[in-house]
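>>> Just a sequence and a predicted model for now, questions to come.
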Amino acid sequence: MTTSRPHVKRRLSQRIENIQPSGIRRFFDLASKMDNIISLGVGEPDFVTPWNVREASISSMERGFTAYTANAGLLELREEIANYMFKRFDVAYHAENEILVTVGASEAIDIGCRAILDDGDEVIVVEPSFVSYAPLISLAGGVPVSVGTKIEDDFKVSAKQIESKITEKTKAIIISFPNNPTGAVMGKKDLEQVAKIVEKHDLLVFSDEIYAELSYDDKHVSFASLPNMKERTILISGFSKAFAMTGWRLGFVLAPPDILNAMLKLHQYSLMCAPTMAQYGALEALKSGMDDIERMKQSYKQRRNYFIKSFAEIGLHCHTPGGAFYAFPSIASTGLTSSEFAEKLLYEERVAVVPGDVFGEGGEGHIRCSYATSMEQLEEAISRMGSFLKKYQ
């Protein structure tokens, strides 16, 4: 005798089932099980957070500052962020109602999408891009629409490319320069052309400027600093990259008051506030960390120059990244896909890189290599990659 099974309702949401796991994480998991690995895949500084920043955080705990802060973050920290953004990037924001301290820049992207998107709203994503943009748009009910950039254009996007993707459903654009994974930067004239399209079509812009301090050859231009763009820009940044504070999980967002207030609602209900001790550390970083930023930036620039020169010597074409700490060389000469190249390189030469296709349209045929590691490691990685390429080119 058989009995019918009771009907079981769907346990997981359709939205989460449609989201693919991070392609970057898959390669980290593979590499973690292997010996003698040189990792060029990690997107974080190889510097330890400066001691004075760590000391400020420790001191805050010793003094008993362990309670919640205001939902938006310590007012003193928000005031210091306002001063920092004005002095460094010529954008003026009010600490009281235009700045929110978040749990990393990733939270800022998440709650920004949820604050402005209704079901079916389209968001244009300039790719290759950080892997979380499209999934977070989808989880907020939006529809990501990709615009691919190319190596022959130094991975810059044109206003014409963006406008070709705009429909009646387009609500916003996400741009990120300096870019992860390509290291591309956009100059003021390029951004001004994009701004004209934004104004013409009444759009909002997510401008992820987490790598702003790591612009090597020209001063970073904030999208919000362009005429009439502050009122349309959700400016996202944080402390992870330039201040070597990845594990502290502290970011911030600057936005017009109506959008900032909507994001604050989401932040209140989901997280309450960013970690108090981390906020005190960030306060110290902003007050005294500019020399540390410059020291780290010069080190990255030296490694970048070595890396790009070495890629050319072993037969990989790579544009010169103007910022961040990634190189994005073409592997088209091998005839391998990005994933094939990355897997074979990992197993045969014990070098971990990230296949370019995980970063979206335009990423296939490339690999992302982080040069935020020691020169000794970079030199050994180049040697191993050179041996690998002799077999496949």
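Alright, I've got the coordinates. Numbers count the residues shown, from 1 in each chain.
>>> going forward, measure contacts and count neighbours with C-alpha atoms only.
Fine.
>>> C-terminal to whichever helix or strand Phe341 is part of, what's the next element?
Take DSSP states H and E as the rule and Phe341 turns out to sit in helix 338-349. As assigned by DSSP H and E, the chain's next helix or strand after helix 338-349 is strand 351-352.
>>> Could you list every helix and strand in contact with that next one?
Counting by 3 or more CA pairs under 8 Å, 6 or more residues apart in numbering; DSSP states H and E, the packing neighbours recorded for strand 351-352 are helix 23-32, strand 38-39, helix 338-349, helix 375-392.
>>> and the third one, what does it pack onto?
Going back to what we said before, that points to helix 338-349. By 3+ CA pairs under 8 Å, 6+ apart, helix 338-349 packs against strand 351-352, strand 354-355, helix 375-392.
>>> and it, which residues are buried?
Of all the residues in helix 338-349, those buried under the rule 16 or more other CA atoms under 10 Å are 338-339, 341-343, 345-346, 349.
>>> and those as JSON lines, adding distance to Ile382?
Converted to JSON lines, the buried residues of helix 338-349 look like this (distance: CA to CA, whole Å):
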{"residue": "Ser338", "distance to Ile382": "18"}
{"residue": "Ser339", "distance to Ile382": "19"}
{"residue": "Phe341", "distance to Ile382": "15"}
{"residue": "Ala342", "distance to Ile382": "14"}
{"residue": "Glu343", "distance to Ile382": "17"}
{"residue": "Leu345", "distance to Ile382": "12"}
{"residue": "Leu346", "distance to Ile382": "13"}
{"residue": "Glu349", "distance to Ile382": "11"}
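>>> Included below, for side-by-side comparison, is a second structure:
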Amino acid sequence: MNKGDRRVEGTLMVQVRAVTVALATTALLVTAGCSSGGRPEPAGPSVSAGTGSTPSRSAPARSAAPEETPPAKGSVKVLRTVTEGLDTPWGLAPLPGSGLLVSSRDKGTITRIDEKTGGKTLLGEVPGVAPAGEGGLLGIALSPDYASDHMIYAYLTTASDNRIVRMLYDERKPSGEQLGAPDTVFKGIPKGVIHNGGRIAFGPDRMLYAGTGETGDRGLAQDKESLGGKILRMTPEGEPAPGNPFPDSVVYSYGHRNVQGLAWDGRQRLWASEFGQDTWDELNQIKPGDNYGWPVVEGIGHDPKYHDPVARWHTDEASPSGIAYAEGSIWMAALKGQRLWRIPLNGVKASAAPESFLKGEYGRLRTVVSAGGDKLWLTTSETDGRGTPVKGDDRLLELEVG
């Protein structure tokens, strides 16, 4: 499909059959997942048995509702392009009622999008953002008390570190002046030209979670005293959350290379997407205090010291960023892979091989969030310096999934 073809407007229905994975070739998978040599031949995405989350006071309370049974095969329908012309969109946060907030990594701004008309309103520029490489203004999230405090949280790269700030949003003020001065909630997360992490989200427990990267310094991922290569869990004020696995620490899990997506399923279990290096990208089900292996293990290691991923992909098929939960599945946006992955869940593992949709249709895909029910919001990422933007990029899409 040429560049023009992948931008065809209108309704798109894609249905693909699940990929059958030869799980019996365990020895081959172990060799490929731990190899330090050349890239193995692509074998497509694979799933593992995974490890379930054990109830504990450090994990969000589970819902009593039974697991939603996903359909045997999925579908994706692009309902419409909501808006175009976004500059390096990264974070996306739906507002209560109507409207979506989107952050610009390189411009350091937050913009409100009218999801009905596609109209844009600039809230303002976030002071202190120092964009470079993969750093800048990254994830955004609304306060769990947004209805009363109107606070927006943002993960950003400064001249010295990565940090989380919060700002008052006052939509009564003129465009460009609607953001209050940032209040630093948490600082000191290592920064780099690469692997800055950046996804933040409030969990069902009303605690703030943040995915960080190891900045290219691999040793940080295994160092529990470092904030790099971790998933962090903290109170809205930036203190270690009650019940965290390590005393007086915000570290929730470690051994990560570059966490880019966070989402909770119907049982309130945390899932995270992670960039691999040369061989395997990962989707992990997160248990507090667990070690996810990097840099000792990339992909499946079959070593009890490290938590194996539930699903993995070769890096040219994924390079995953945001994830969302809808209709019994995790939906994962892929950058280099230029597609949307569906990972159907059943219990604590993937119930079938992942399916891909929209391959090459819209280029690099950055962030996907739930729009309620069977709807998703999805942003492209063609203007991030690694894409090949065409007229209209970047875009916000509305999807219907099943």
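Thanks, I have the structure now. Everything numeric here is computed off the predicted structure, so don't read it as measured data.
>>> I'd like the TM-score for the two structures, please.
Remark: TM-score between the superposed chains equals 0.29 [TM-score structural alignment, normalised by the length of structure 1]; 197 aligned residues with a CA RMSD of 7.3 Å.
>>> circling back: with respect to Ser138 of structure 1, which of the helices and strands packed on strand 351-352 of structure 1 lies nearest?
With CA to CA, the closest approach to Ser138 of structure 1 among these belongs to helix 23-32: 17.0 Å.
>>> picking up where we left off before, tell me which of the helices and strands packed on strand 351-352 of structure 1 sits most buried.
Burial of these is given as mean neighbour count (mean count of other CA atoms under 10 Å); strand 38-39 ranks first at a mean of 22.
>>> ok, Ala154 of structure 2 - contacts?
Shown in contact with Ala154 of structure 2 (CA atoms under 8 Å, 6 or more residues apart in numbering): 137-141, 164-166, 200.
>>> Secondary structure element for it, which one?
strand 151-157.
>>> ok, then the element right after that strand?
Criterion used, DSSP H and E; the element after strand 151-157 of structure 2 is strand 162-168.
>>> Just the angle for the next helix or strand after that next one relative to strand 162-168, thanks.
Next in sequence after strand 162-168 of structure 2, counting helices and strands by DSSP H and E, comes strand 183-189. Per axes from the mean of the first three to the mean of the last three CA atoms, to 10 degrees, the angle that strand 183-189 of structure 2 makes with strand 162-168 is 170 degrees.
>>> Rebuild the helices and strands packed on helix 338-349 of structure 1 as a markdown table, extending it with distance to Ser60 of structure 1.
Output for those, formatted as a markdown table (distance: least, CA to CA, whole Å):
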| stretch | distance to Ser60 of structure 1 |
| --- | --- |
| strand 351-352 | 38 |
| strand 354-355 | 38 |
| helix 375-392 | 36 |
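>>> ok, back up a step: okay, buried residues for the strand holding Ala154 of structure 2 please.
151-157.
>>> Ser103 of structure 2: which of these is nearest?
Nearest member of the buried residues of strand 151-157 of structure 2 to Ser103 of structure 2, counting by CA to CA, is Ala154, at 8.7 Å.
>>> Tell me the spacing between that closest one and Ser329 of structure 2.
27 Å (CA to CA, to the nearest Å).
>>> next one: Gln15 of structure 2
In terms of CA to CA, Gln15 of structure 2 sits 15 Å off from Ser329 of structure 2.
>>> repeat for Val165 of structure 2
Distance from Val165 of structure 2 to Ser329 of structure 2, by CA to CA: 31 Å.
>>> Spatially nearest residue to Thr380 of structure 2, not counting backbone neighbours?
Once flanking residues are discounted, Thr380 of structure 2 sits nearest to Leu365: 4.3 Å by CA to CA, 6 or more residues apart in numbering.
>>> wait, doesn't that neighbour sit right on Leu378?
Yes. Counting by CA atoms under 8 Å, Leu365 of structure 2 touches Leu378, with 7.4 Å between them.
>>> shared neighbours of these two, anything?
With CA under 8 Å, 6+ apart as the test, Leu365 of structure 2 and Leu378 both reach Ala333.
>>> And those two? Which one has more around it.
Set Leu365 of structure 2 next to Leu378 and count neighbours by other CA atoms under 10 Å: Leu365 wins out with 31 against 27.
>>> mind checking the SS state of Cys369 of structure 1?
The three-state label given to Cys369 of structure 1 by DSSP: H, G, I helix; E, B strand; the rest coil is strand.
>>> How about Ile173 of structure 1?
Quick answer, by three-state DSSP: Ile173 of structure 1 is strand.
>>> pretty sure it contacts Val125?
Yes. Counting by CA under 8 Å, Ile173 of structure 1 does reach Val125; the two are 6.0 Å apart.
>>> out of these two, which sits in the busier spot?
With neighbours defined as other CA under 10 Å, Ile173 of structure 1 and Val125 compare such that Val125 has more, 26 against 23.
>>> what's the helix or strand for that one?
Per DSSP H and E: strand 122-127 holds Val125 of structure 1.
>>> Quick one: residues in contact with whichever helix or strand comes after that strand.
For strand 122-127 of structure 1, the succeeding helix or strand toward the C-terminus, using DSSP H and E, is helix 133-139. If you take CA under 8 Å, 6+ apart as the criterion, helix 133-139 of structure 1 is touched by 15-16, 19, 109-110, 113-114, 123, 125, 143-144, 174.
>>> OK, contacts around the closest residue to Leu92 of structure 2 other than its chain neighbours?
Nearest non-adjacent residue to Leu92 of structure 2, counting by CA to CA, 6+ apart: Val102, 4.6 Å away. Listed by CA under 8 Å, 6+ apart, the contact partners of Val102 of structure 2 are 89-93, 110-113, 140.
>>> how about a cut-off of 7 Å?
For Val102 of structure 2, the contacting residues are 89-93, 110-112, by CA atoms under 7 Å, 6 or more residues apart in numbering.
>>> Select from those residues the one having the most neighbours.
That'd be Pro89 among the contacts of Val102 of structure 2, by other CA under 10 Å, with 31 neighbours.
>>> Apart from its chain neighbours, what residue comes closest to that one?
In space, Pro89 of structure 2 is closest to Ser104, 4.6 Å off (CA to CA, 6+ apart).
>>> residues near the one you found, how many?
Neighbours around Ser104 of structure 2, by other CA under 10 Å: 23.
>>> I'm done for today, thanks for sticking with me.
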